[in-house]
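Q: Below are the sequence and a predicted model; questions follow.
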Amino acid sequence: MAQVSKKTIKIQGRLVDLSVPQVMGILNITPDSFYSASRTESMDEVTDKAGKMLEDGASMLDVGGYSTRPGAKEVGIEEETERVVPVIAHLNKYFPELIISVDTFRSKVARESVLNGAHIINDVSGGILDDEMFETVAELGTPYILMHMRGTPQTMSKLTDYDLLVPRIIHELQEKLIRLREAGVPDIIIDPGFGFAKTIPQNFSLMKNLSEFHKLGCPLLVGISRKGMIYNTLKITAADALNGTTILNTISLQQGASILRVHDVKPAVEAVKLWMATSGINEKIVN
């Protein structure tokens, strides 16, 4: 198994151990996410879904109010804030031990979310869509998920030209890592950005070479749950892509992924347990 340089992140003064892979459940507060079953529209539904994910073994939930699927419609900043902030405050109240991530590329939404209980900022744009994001994250002192993307959700599918795919992506992430560390961001998690400004063959090349990203010295998050690289390759729908998701999650674990971001928590937790048993690693967190 490939090793990462750093295996902890600090959240509100406590260290979170990532030496045992964690499962992050996806909670979409949107009407147009690519996987319809992940959409959440009422606070009662939020409570039920969050409770079920925690029961199934998630240690983190990622709350998003802006669909970033290819070609997704734009959402105003006020609307995005109104979608996610009340949900985050609600989760923080009812599930005080839960680690909450906010999925946003806007610094203002990130700030309001952290002030209302979010612990991690998950920025799919890696700072390119908001010049104030890095400074905001540094000021808030929260862990930051740095994802690789080019362009916007509306244009990224046209920005897939790379001279050397993996070295180029690592280089682009490295440049941002330097800026983040200079700004004083304490904890950074790397997400290679499956499906974002990458073709299907490029996604699989990325998966094959995932361990190369440990050169960046940060924990790795993998988010391939029910994505097009699975259902388009298998000629199925997103609704039928759970088996493929589990297979690629397992391959990710074999290459040292620290966090699996998923729609389906229980199968991911089971994959972690079986991978740990096969690897001879004692179970610490996932139970």
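A: It's in.
Q: drop to CA atoms for contacts and neighbour counts, all remaining ones
A: Noted.
Q: what residues does the strand or helix carrying residue 171 touch?
A: Assigned by DSSP states H and E, residue 171 falls within helix 165-183. The contact list for helix 165-183 (CA atoms under 8 Å, 6 or more residues apart in numbering) reads 126, 134-135, 138, 146-148, 162, 192, 202, 206, 209, 212-213, 216.
Q: mind running it again at 7 Å?
A: 134-135, 138, 148, 162, 206, 213, 216 (CA atoms under 7 Å, 6 or more residues apart in numbering).
Q: And for residue 70, nearest residue in space, chain neighbours not counted?
A: residue 153 (5.3 Å; CA to CA, 6 or more residues apart in numbering).
Q: Second structure for comparison follows:
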Amino acid sequence: MFNRNATPQIMGILNVTPDSFSDGGRYSTLDAALRQVKTMLEEGVDIIDVGGESTRPGSNPVSADEQINRVVPIIKAIHTDFPDLLISIDTTLSSVADAALQAGARIINDVTAGLGDAKMLPLVASCGMPIILMHMQGTPKTMQDNPQYQDAVTDIKRVLQQRIDAALNAGIQPGNIAIDPGIGFGKRTRDNIDLLAHLDQFVDMGYAVLLGTSRKRFMGSICHVSEPEELVTATAVTTALGVIAGVNMFRVHDVKANRQAADVAWAIKQAQ
């Protein structure tokens, strides 16, 4: 499913939650969600990532039933109106993933890399769908409470390799596995910068790589801005750098700017 050598793909974020850090409550109705999907398609999106639970720092977990009530009607509507559009479900719970797949989702994006629910990896293996395994230190509730690493790149690569091995042992095909270093998920600013400076090391692990920096707080501290919406340009810079490093998927709020950044960087990379 995942093609490491293909043109970079833009994954548009569609949070159907009341409390996400940047866009909470904006797309919780069916009409608003479909309008946003249409806009993202016009701007060049490749995948829509639908989430029913905020994973911002300090957030509390949301029950499976509540997540299903939030995401399934919207996934069904997107799949009906845009049947060729790839839909990803952003969840850590196998029951939510299963319901979303039945509604039309075709990718599972799990910020716990299967650690949040022991049934997740077996589900993915049984249905033959692809999964994105992300690194997170701690939980969303506690992850920014003094995270520590001996060496962020080495430590996170080791954990991701463990999760890759667990996925393979569960029966998931290598081509159905992507990894995500988890920018901002239990990382200090210097850890995030270190990860971005060494994205090629994650690419060299041999799997598709997703990068999710969109509007993240650590960039605000560098740019001296406090509003997430002011970090569109900063996000696009990381997208361009990621393309040059070999990253091939980018999870973003602002599709147009990042589509342009990815396309220009890709053209430069091809010329190299």
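A: Nice, thanks for sending it over. Every value quoted in this text rests on a predicted model; they were computed, and no experiment measured them.
Q: TM-score of the superposition?
A: Scored by TM-score structural alignment, normalised by the length of structure 2, the superposition of the two chains gives a TM-score of 0.94; 269 aligned residues with a CA RMSD of 1.7 Å.
Q: related to what we said a few turns ago, give the equivalent position in structure 2 for the residue nearest to residue 70 of structure 1.
A: Matched to structure 2 by TM-score structural alignment, residue 153 of structure 1 sits across from residue 140.
Q: burial measure for its match, as a count.
A: When counting by other CA atoms under 10 Å, one arrives at 21 neighbours for residue 140 of structure 2.
Q: Just list the residues touching it, thanks.
A: Residues near residue 140 of structure 2 by CA under 7 Å, 6+ apart: 55-59.
Q: Between these, identify the one with the most neighbours.
A: Within the contacts of residue 140 of structure 2, residue 55 tops the neighbour count with 21 neighbours, counted by other CA under 10 Å.
Q: ok so, going back, and the contacts of residue 140 of structure 2, which two are furthest apart?
A: The distance between the two most remote of the contacts of residue 140 of structure 2 (CA to CA) is 8.0 Å, for 55 and 58.
Q: one step back: now do the helix holding residue 171 of structure 1: which range of structure 2 does it align onto?
A: Mapping helix 165-183 of structure 1 onto structure 2 (TM-score structural alignment) gives residues 152-170.
Q: Mean deviation, that stretch versus structure 1?
A: For stretch 152-170 of structure 2, the mean deviation from structure 1 after alignment is 0.9 Å (mean CA distance after the TM-score superposition for structure 1).
Q: Okay, buried residues for stretch 73-83 of structure 1 please.
A: Neighbour counts over stretch 73-83 of structure 1 (16 or more other CA atoms under 10 Å) mark 80-81, 83 as buried.
Q: what's that stretch in contact with?
A: Contact with stretch 73-83 of structure 1 is made by 29, 65-66, 109, as judged by CA under 7 Å, 6+ apart.
Q: Which of those residues has the largest number of neighbours?
A: That'd be residue 65 among these, by other CA under 10 Å, with 28 neighbours.
Q: before we move on, the earlier item: return the closest of the contacts of helix 165-183 of structure 1 with respect to residue 225 of structure 1.
A: Closest to residue 225 of structure 1, out of all of the contacts of helix 165-183 of structure 1 and judged by CA to CA, is residue 206, at 15.1 Å.
Q: What is the neighbour count of the closest one?
A: 20.
Q: So the counterpart of residue 75 of structure 2 in structure 1 versus residue 80 of structure 1, what's the distance?
A: By TM-score structural alignment, residue 75 of structure 2 lines up with residue 88 in structure 1. Counting by CA to CA, to the nearest Å, the gap from residue 88 of structure 1 to residue 80 of structure 1 is 12 Å.
Q: Which residue ranges of the stretch 1-150 of structure 1 form helices?
A: Here the stretch 1-150 of structure 1 has its helices, by DSSP state H, counting those that start in this stretch, at 43-56, 77-94, 107-115, 133-140.
Q: before we move on, the earlier item: how about the residue nearest to residue 70 of structure 1, secondary structure?
A: Secondary structure for residue 153 of structure 1, judged by DSSP: H, G, I helix; E, B strand; the rest coil, is coil.
Q: if I look at it, how far off is residue 128 of structure 1?
A: On the measure of CA to CA, residue 153 of structure 1 and residue 128 of structure 1 end up 12 Å apart.
Q: OK, contacts around residue 93 of structure 2?
A: With CA under 7 Å, 6+ apart, residue 93 of structure 2 has these contacts: 64, 116-117, 120.
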